[in-house]
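*Asks:* Fold the following and give me the result.
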Amino acid sequence: MMSYQVEIPKEQKVTRARVALESARELRRSKRLMGVDAIYQFVKDVDGEWLENWTDISDAEIKAERVKISSIKIELLVFEFMLYVAMLYAFYVLLLNQMDSVNFAKAKNRDSITLLC
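*Replies:* This is a model prediction of the structure:
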């Protein structure tokens, strides 16, 4: 399938560029004359909630992302718990091994003492 590109005539490009340049000059001129208040001429609802709604992401997408993040947090929590349990088990085995070696040494000393007697 071939893509079809619309060729914009040169005159239309020049016209669009001229309009954009005039708009930029008008903004600069009004900013010089009116200061910060010049923004009220060019932006609708300046004092509204535009800052809170500036993204293109819908609330449903944001909620889905939060659910995804919370599920990742739960997975990490489970992983950390399993790691904690594994470390406790390893510590327990190490402790038992240490106790066995101490008991073995005591028994060996006891046997050597009984052999001397």
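*Asks:* From here on, just use CA atoms for contacts and neighbour counts.
*Replies:* Fine.
*Asks:* all helices for the protein, in order.
*Replies:* 10-34, 39-42, 59-116 (DSSP state H).
*Asks:* now the other sequence, so there's something to compare against:
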Amino acid sequence: MPPEDVNVLKNELSNVLKWLERIELALTKQREETREEIKQIYERLDNQRDAVNRQECERYRERCCSKQDFRNEQQDDKIMTMMLCLAKWSGIGVGIGLVLKYWLR
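*Replies:* Below you'll find the model as predicted:
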């Protein structure tokens, strides 16, 4: 092979190597960007999941609290009725004392 052909082949190989290096750099950069995008997607999903969990917990807490408030009101009504009956049967002073003692807790 003549030296000129060898030089031409060396130049072409050098150009191919430069292009391959550029392609490798571009692919590496793209891979890093893709990793960052995936990381951001996971962070958004985590945040959304946390928000949904907080909303579900809040709804559950509201339901439980409203049930408990209803039970407390019913219990308070029963206690007040019993105290008023006691007041009627045993005199106003005892009834008022019981109301003040238990109602103001």
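*Asks:* Roughly how far does the residue nearest the centre of structure 2 sit from R44 of structure 2?
*Replies:* Among the residues of structure 2, the one closest to the centroid is D50, at 1.0 Å (Cα atoms, centre = their mean). Distance, D50 of structure 2 to R44 of structure 2, using Cα to Cα, to the nearest Å: 10 Å.
*Asks:* What is the burial count for the aligned residue in structure 1 for Q55 of structure 2?
*Replies:* Aligned counterpart of Q55 of structure 2 in structure 1: S101 (TM-score structural alignment). For S101 of structure 1, the neighbour count with other Cα atoms under 10 Å is 12.
*Asks:* again, but for C64 of structure 2
*Replies:* C64 of structure 2 has 12 neighbouring residues, counting by other Cα under 10 Å.
*Asks:* Ok, G95 of structure 2 next?
*Replies:* Applying other Cα under 10 Å, I find that G95 of structure 2 has 20 neighbouring residues.
*Asks:* List the contacts of it.
*Replies:* Neighbour list for G95 of structure 2: 83-88 [criterion: Cα atoms under 8 Å, 6 or more residues apart in numbering].
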